[in-house]
Every structure is written in C-alpha cells, then in structure tokens.
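In: Pasting the sequence and the predicted model now:
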Amino acid sequence: MRAPSSLLSVAAAILLAYPAATSALVTGHRHDVHRRDVGPPPASSAVPVPAPTVNPSHPQGGNPGPKDKLFRLNVINRLPADKPLYVYITGYDREKREGFIRPPADAAAGAQWFIPDARGEAQKPVLITEQLFQQVPGGGDPAKPKPLSLLLPTAIESGRIYFSESPLNFSTVLTAGDRPRSAVVAPSISDDQDPAAKISWGFVELTYKDETEVRDGGNRLYANLSFVDWVGIVLGMSVKPRPGSPGDPKTRIIPGLTGPGGQNPEKALGAICKELKDLGANDKRLAWWGELCVTGDKDQPLRILAPNIYNHPAKTRSPEFLKYWDGYVDKVWARYKDPKKPLRVNTQLQAGTGMEALNGTGATCDCVTGAGEAGSMRCSCPVIEGQGGGRDFTFARPATGDIFSCNTGAFAPVLDASEQKFRQLRARLCATFVRSTLLLPDELGSLTPNKAVTAKQYYSDVTTDYYSKVVHKYLKDGKGYTFSFDDVDPGTENAAGVIEMEDPQVMNVVVGGWVEGDEKLGMQE
C-alpha cells in the first residue's frame, strides 16, 4: 500500500481500503473481493483535530435486530493483572455506514451502532472523542476470568474487533467523490506519530449476515484471526452454533499462537523473532527478515511486521528486500514458457455456472509466460459463467511488493471486473508465489491448487515468505491468516483458520493465550 501524497489521496485510499459493500473475509473458493486492509496513515499535514460526533444517546445505525437472532461475543482477558485490555468493535451496518458497536445502557439488550459524522471535513481526518472502547480487567482467578459479554447486531459487514493494551485513536473523514460519506480511519502501526505504533494491539475480522442477506436464508458468521499485517497481541477464538442449527453442530476452535513446544504463548513473539533473525546467520541475502521484529521501550518484542507492511515507502528497506523475489520469478518464467507445458490454475469453480466446485476441482486455466524481462503471463481460461467462448487474462511479471501484498502491480484488483475467473486466478497465482510451490517437480508445481501438495511442502524453497512459514509454525494447530489469500486451499484444509458457521450463538475471543476449555467460558443459555 502506497503512502498518500496529499489529503485528497488519503480519502481516496480510504475509500479503496474500506469499500462499503465488501466482505472482511475472503472465504471458501469464491474470491469475490480482496480482504480489508489497514487504513493508510494520514499525511503529515492531516493532523487529527477534535471531531464533531453524533449524539451518543441517539446512536445511528437502526435496530440491532431481534434478540433471538443476535449472537453473543465474550472477550476473556488472560493478560497479566497490571495490563488492562481495551476492546473496540468496528464495521458497516446494514445501510453500509461505517461505525462502531457499543453496548447499550441495558446489558441484556443488543449492542447498538455509533456512526461518526465527519460533518463536512472533507479529506481532513478528525479525531473521534466519544468513548468507543470497553475495558476488560485482567487478574482475578486465571482459571475463571470474568468475560466482557455483548449481544452483537444481526448485520455486521467488514467487522473488526480490536484488542489493545492501551487506548487507540480512531478518526473520521469525509471521502471524496460524487457521493461522499464519513469513513473511519483506523490506527496505524506504520505512522510513527500515531501512539498505536508504540503499543501492543491486534484484531479479529468478522462478518455476520442475517437471513435478509444470505442467499439460502439463516444467519451466517465468517471470522478469522488476522496476521496479514503483523503478529502482536496473542489471540485465540471459538464459535458455538445455536442448538438445532443446520450444518456442523460442533463448536469450532482456532486457538492461535503458542510458544516453543506448544507452551507459554507469551513467548511466541520472541520465538518467531529469533527464527527470523537467525535466517541471516548463514545467508546475508536473508538478513533483512530480522528487521520485521519491532521492540518496545524495554526492548521486549512488541510485534512482528508482515513483509507487505515492512514494504512502506516512508521507511528504510533493505536493498535485498526490493529484489527478493526476482530470481524466483525468473525461474518461473523460464519453466512455463512452453505452451505444451503450461502452469495450470484450478479456479475451483464449475464451468458454465460459476458455482463453487464442491470437490475443489473446477475449470482450469492454462498459463504461459512470455519472453524477455517485460514478458507477461497469459492465462487462457474456459467459460466460467454463462455461455460463449473462453477468455484470456494477462499478468505482468510480479515485483517483490506485488507478491507480498497480493494487491499491487501484477496482482492489483480490477475493481470493475465482472468476470469471477479473474478474481479466482489472481488469488491462486499470488498464493502459489507466496507459498513458493511453482518450482516443485512435475505436476506438484505445474497444477495449483493441488491436492497432492500438502502444507508441509509450502514455503520449502529457499526464496519464500518466511514470515508466513514461521508464524504458521507457532500457531497451535497451524491455522491462521498470514497473507491476503492464505485461504486458498486444494480442498478443506483451511490453512487460514476461517470459521464459517450458520446460525452462531456464542463467539469467545481470548486475549493472552488460549487454554483448553476456554470455549466454555461465559456460556449463557
């Protein structure tokens, strides 16, 4: 993501990063949209000022929904007693307005929306002064911590639940264009002037749709732990379905980070940093990976940046980083230049209908690389949706930043593209680069996604995304979102740890390290 050069580009960038109609998640096999990115830091001249806000006693956003359709969020704080926990919930309401979810005066009622109003402050971020957080005390009985419990509204689009050891600053800005709207500017770890850059925080992504938005009726939740931008505060989560709900009746658990040997999750950051720094001991070309580690005031591990966040034009980046993928891309271009031996990309969509291929194997595109440094990769695809002939798509040679972000250059989204197969191609091509499986022998490399290629073969090339590789190693079950298209799976492996559930009842998020049985905490009938 490029830093905005003017106040106008701040608003434009925010509009692209937070499209009102997009999902927070890229789940399953249909990649309709890109994941929601962290908002860019304001330009230096855009200093936040106290914000005009709506009256909190009359929160905008409408009725949160019937109580029997709401689902409960429990937040459990396992941080040390001297570390408070601040919780913020953002997203879009059913009218596609961006705002915050706050508990009502009556704890038994559903939480309500607070929609900030930029009040005409076009392209000028203004600080939201309303109290947006809920504080969850630590300490007490560690075996039975008291959770923060909220009934969430029935429609949350592109939602995030932020968890922080100190208060976070959110701003609002009026976007540019023919239909300006108030957008939320999230805190930034990339802006040294933002206090958030010096504290420990993270978030869970979720989207919750009710029966008015789900094609086959019912309520549906999508949620995941996000490590796409950095690893920081230790999180784990579970979701329990409502009794009698259709689909899988089991509680789903994604326990999150753990320390060496599966113990002491508080040591996970230190262990990941050590492995990244050790990469440069024998290969100086890999030494820059150690620069992803960020320390706090007392030299303790604070967070580990993902490569796409390390790739910030306002920061000093290693020259080795800027050309990191060049040699690998050269080998890929050399391997797939023969039309008789193309790279075959499985779109995982049924030909003719565009529906998900239930067994994971769908219509396949044949991709061949062009000659020379400027040569593109041309992918010939069969018809996916409707009738008629196939379609060719071209992808430029990706640069390092394109591969790590899956969102720029060769892998930039085409916002007005109607062809589902283009989005499927983009996701699968970038995922196979990040996981560096394109040079595996024979069909292991030349067909992607490929059920014959397991997670053990991901990241096996000397040129790979070591951030994703090492973070997955320290996830208790190996599941978590470490790059934008980590949800690309040959079948049902669920490398990204996405929880997709029909008719959920309770979601537990544990901060500070998951303990067996945490899915049972805070349960209410």
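Out: Nice, I can see it.

In: make it CA atoms for all contacts and neighbour counts henceforth
Out: Noted.

In: Do a quick rundown of the helices in the stretch 1-150 of the chain.
Out: Ranges of helices within the stretch 1-150 of the chain are 7-17, based on DSSP state H, counting those that start in this stretch.

In: and the comparison structure, right after this:
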Amino acid sequence: MSSIKRKLMGLFGKKSNKQQPMADTEGDSKPVVAAVPASAPAAVDQDNDSIYWSAYKQGSQQKPIAENKVVQKPVSNAASSGTLQVQLKNDSNSSTVYAYITGQALDNNNKLFLLQSDAKTAYYPDNPSSTGTSLAQNVSINLGAPGNTVTATIPRLAGARIWFSIGAPLVFKVNPGPGLVEPSVFNQSDPNINTNFGFAEFTYNASQVFANISYVDFVGPPISLSLTDTSGATQHVSGLPANGLNTVCTALQAQTAKDGQPWSSLIVKSNGQNLRVLSPNSGILLNSSWFQNYWTDYVNQVYSKYNTTPLTIGTQASYGNVNGQTNGSNTLNYGAGGQFAKPSAADIFSNSSGPFATGSNAETNAIIPRLAAAFNRSTLLLSNNTPDGTNPSQYYQNAITNHYARILHATTLDGMGYAFPYDDVTPDGGVPQEGAVFSGNAAMMSLSVGGNSAYKA
C-alpha cells in the first residue's frame, strides 16, 4: 500500500516543495466507500494517501530545540550503525495495547518490512498470489500493562510508520506486489474499523532520522514522540493529553452549534464512545456535500483584495518573492509561476486538487504549499505577504477557517502536529507548527500511546 511508497524526506530539499502523493501501483484496490446519509458518522481514511513528507528549508528554518530532559545516555549513532532503538510505551489505562512497525527496508532492496512480535526480528512478506492474504508471522508487539515499555530494534526504513492500537490487535493483509493492506478508517468493512488506532510516521536512512505525528487524515489515540541524539539531547513532540480526543470532539460540536457546518459529523463513535475524528478532507471524500460552499465568501474576498494589490508569496526557494494579482478575473496570476483559479472547499482542505494540484512547473510547486497553507490558516486578508507577513498567533482567527486545524493546535500540549498536509509551511525564522523531530546522529526514538503522562517540553 501507500505507506511503503511514501517519499523519503529530502535531507537538503527546500521546505514544502512537495509533490502529490505517489500513485498506488502495487496492485491492491482502494476500498469502495458506500454512500451513507449525511447525518451518519463519517468513516473515511483514503488509505492515508494524503500524508505528505517534506524537508526543512536550509538556512531559514528554525529546527526543533533540544530540551534538557535526558532519559538515558545513548552510545550508538543510528545513522552509522544501521539499526535504531525504538522505545514503545503503554501510557494508557488499558492492558491490551499493541504496536506495529512497517516500512520499506532500505538496506534490503526496498522490500516490504514488518517487525515481528518479539520487537527484533524482521519479516519480509512473500509475494502472494491473491489479494487480502493473511500475514505468515505475528507482527503484534504486546506493550503489556499500563506504564510498561518495550524496546524495539529496526533497520533503516523509508515511508515507515509506528502503529498503535488500544483494546484489540490490528489486522494487516498483503496484496500481490507485495503490497501492505493497512488498517483503514475509510472502509466500513475494514476489520479495524471499530478499533482505536493511530500512527506516527518516520524515515530512517543513512543520513538521519526524521519523524512526526500526524492528524492529516484523522485524530486517534494520543501519541507523543521523542528523539534522543548521541549527546543526550532530546527533541520532544507532546501530542494530545489523555482526554485530548474528547476535548477535540467537544470543540467541534461547539463549532457546529456556532456556524451550522458539519464539524461534528467528523466525529466517529463506537459503542456510544468517541473513537476518532476525521479531518475535513477525509469527511468530504465520504460526503462531497459537506463544507461545499464553506469557503466561497472568503475566497471571493481574497480574490477581490488582490485585484490591483499584489499578493506576495515568499517561495523560500530560488524564485524568491513572487507577486500575483487577479486583475478583475477569477484567476490569481503569477506569470511564470502559474495561474490559480478560485479553490473549492475540497481543494483547500485537501491541499492537492484544483489549483493546488502540483505538476511539472517547479515554481508553481513552490507557490502551492504557501498559498494552500494561507487559505487553511485564513491569513490572506491580514497581510499581502505570505508566509512571512503573519505569525501563528494570527492563524485561524477568521470566522471562516480550518477549525479542525485550529482546534487540534489548541488541544495538543505544545500546539504542534500536522493538521493539514502543508502545515509545515513556516515563516522564515518562525516556529514550526507540524511537530517533527530529526537528527543526523540519532540514538533512540521513543513513542508513547495513551497520553497519561504526556507533557509539554
């Protein structure tokens, strides 16, 4: 599936010069989403193809600050040793908690990789003859009782994920390729549809370890992330507190009561309890009528504002600052950088369709992330310079904004985490919002699920 085809994080790439997700070519079909009433809880995931990797911009991107909380003195450099130690902690109230590690083995011909239940042994599935083939090995790493930690050892991996499930194990399958059939919150017939699960993403190659927690597709159980280097310095992403999901759900319900939009329909329940929250993009993929005209007035105001006044976009690349205007049309024109028609709600929430679809024009591809992020953060009426003209305190202040992203950033303990695909767009010298950690001399990565002892670094 798409998880093993995700791009490697480019060590020297420009920040947010992202391409669209790679097409799934491994022979496995996408789940068919059945039509459901608009009032029904959404349950979509699109196989998480909307997750994007991007690199930090060299020279102008503030990197995560290493805190002085050291849990152990590392002695091995993962980049040179070829293996990485990963601590997996059950920070929930349940004794039924599992972890899974999947990816593409860089030192073994990019083979599909899963870690076996002993948290040490690699499993490379054979190419099956039919779709939906069961795994031949047990890959459920039992984390034990609350507070227990299991240490895993992994090889270098690309497009990798660390999955967690609470209350039940996850079911993975293999399709011809081989391609991994990942747990889906999209498909009502998926065996994991009523299981509480989530994941963090990472790439571990010969140059560095790069990891993040993501809410681009959905919000699941609280996950925190730390990366410790050989000097003992630790970068930490706090994630949600133990009651974070319920807090997000309450805030979405309040937003629906305020503006009548289907924010509360993004909440998925199981047995009467909040199970997860879908992103607006995931919700729209299930029900295209959701948020259909939500952005119309705001978009019209933006295109009117830049009729004669230029909108300057700092590409944070060799193109420098570029200016665009509408000149009385419904197109924002950046000359060699491309023309941008008025985006729909689906375009804005997905960051990848309509005027935000990337292509062969590299300058256009540098403009897209900055423009898409400014729409989601509703900053285009505040300044005619993006992203440098505004700061995080000004994001999401308009009545029409990505309230899912607003609520998530307000609920995570440190305000960090990918809430939409281009949430890594940052003003030069500004504070990153996406919640990523990275190091060229990593020694240990640590993740906790459940949020009981989550803390702000």
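Out: Ah, there it is. Since this is a predicted model, take the numbers as computed values, not measurements.

In: Quick check: the aligned residue for Arg423 of structure 1 in structure 2?
Out: Aligned counterpart of Arg423 of structure 1 in structure 2: Asn365 (TM-score structural alignment).

In: same check, this time on His31 of structure 1
Out: Match for His31 of structure 1 (TM-score structural alignment): Asn17.

In: Can you get me a residue count around its match?
Out: By other Cα atoms under 10 Å, the residues close to Asn17 of structure 2 number 26.

In: ok, now the one 5 residues further on?
Out: Applying the criterion other Cα under 10 Å, we find 13 residues in the vicinity of Met22 of structure 2.

In: Asp414 of structure 2 now?
Out: Residues near Asp414 of structure 2, counting by other Cα under 10 Å: 18.

In: In three-state terms, label it for me.
Out: Following DSSP: H, G, I helix; E, B strand; the rest coil, we place Asp414 of structure 2 in the coil state.

In: Please give me every residue in contact with it.
Out: Val237, Ser238, Gly239, Lys456, Ala457 (Cα atoms under 8 Å, 6 or more residues apart in numbering).

In: Go again with 7 Å.
Out: Ser238, Lys456 (Cα atoms under 7 Å, 6 or more residues apart in numbering).

In: what's the distance between it and Val237 of structure 2?
Out: Distance of Asp414 of structure 2 to Val237 of structure 2, given as Cα to Cα, to the nearest Å: 7 Å.

In: just the strands in the stretch 201-350 of structure 1 please.
Out: Along the stretch 201-350 of structure 1, the segments classed as strands by DSSP state E, counting those that start in this stretch run 201-209, 220-225, 230-231, 235-241, 252-254, 293-295, 301-305, 343-346.

In: now for the fourth one, which elements pack on it?
Out: For strand 235-241 of structure 1, the elements it packs on are strand 252-254, strand 504-511, judged by 3 or more Cα pairs under 7 Å, 6 or more residues apart in numbering; DSSP states H and E.

In: one more time with 10 Å
Out: strand 71-77, strand 201-209, strand 220-225, strand 252-254, strand 499-502, strand 504-511 (3 or more Cα pairs under 10 Å, 6 or more residues apart in numbering; DSSP states H and E).

In: do you know which of those strands lies nearest Thr129 of structure 1?
Out: Closest to Thr129 of structure 1 of those, according to Cα to Cα: strand 201-209, at 19.7 Å.

In: Would you check the span in structure 2 matched by that closest one?
Out: Using TM-score structural alignment, strand 201-209 of structure 1 pairs with 197-205 in structure 2.

In: Which one, of the strands of the stretch 201-350 of structure 1, ends up nearest to Lys277 of structure 1?
Out: strand 293-295 (8.4 Å).

In: How far does that closest one sit from its chain's centre?
Out: 21 Å (Cα atoms, centre = their mean, to the nearest Å).

In: matching residues in structure 2 for that strand?
Out: Going by TM-score structural alignment: strand 293-295 of structure 1 matches residues 267-269.

In: Can you point out the buried residues in that stretch?
Out: Ile267, Val268 (16 or more other Cα atoms under 10 Å).

In: average gap between that stretch and structure 1?
Out: Superposing on structure 1 places stretch 267-269 of structure 2 at an average distance of 1.3 Å from its equivalents, by mean Cα distance after the TM-score superposition for structure 1.

In: intersection of neighbour lists for Asp414 and Val237 of structure 2?
Out: Common contact partners of Asp414 of structure 2 and Val237 (Cα atoms under 10 Å, 6 or more residues apart in numbering): Gly435, Tyr455, Lys456, Ala457.

In: okay if I get those as a markdown table plus neighbour count, distance to Val216 of structure 2 and secondary structure?
Out: Compiled in a markdown table, the shared contacts of Asp414 and Val237 of structure 2 are given as follows (neighbours: other Cα atoms under 10 Å; distance: Cα to Cα, whole Å; DSSP: H, G, I helix; E, B strand; the rest coil):
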| residue | neighbour count | distance to Val216 of structure 2 | secondary structure |
| --- | --- | --- | --- |
| Gly435 | 24 | 12 | coil |
| Tyr455 | 16 | 22 | coil |
| Lys456 | 13 | 21 | coil |
| Ala457 | 15 | 23 | coil |
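
In: hang on, the match of Arg423 of structure 1 packs against Asn351?
Out: No. Asn365 of structure 2 lies out of contact with Asn351 (Cα atoms under 10 Å); the separation is 11.6 Å.

In: Distance to Ala21 of structure 1 for the strands of the stretch 201-350 of structure 1 - can I get that in JSON lines?
Out: JSON lines is the format used below for those (distance: least, Cα to Cα, whole Å):
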{"stretch": "strand 201-209", "distance to Ala21 of structure 1": "11"}
{"stretch": "strand 220-225", "distance to Ala21 of structure 1": "15"}
{"stretch": "strand 230-231", "distance to Ala21 of structure 1": "25"}
{"stretch": "strand 235-241", "distance to Ala21 of structure 1": "24"}
{"stretch": "strand 252-254", "distance to Ala21 of structure 1": "27"}
{"stretch": "strand 293-295", "distance to Ala21 of structure 1": "34"}
{"stretch": "strand 301-305", "distance to Ala21 of structure 1": "28"}
{"stretch": "strand 343-346", "distance to Ala21 of structure 1": "27"}
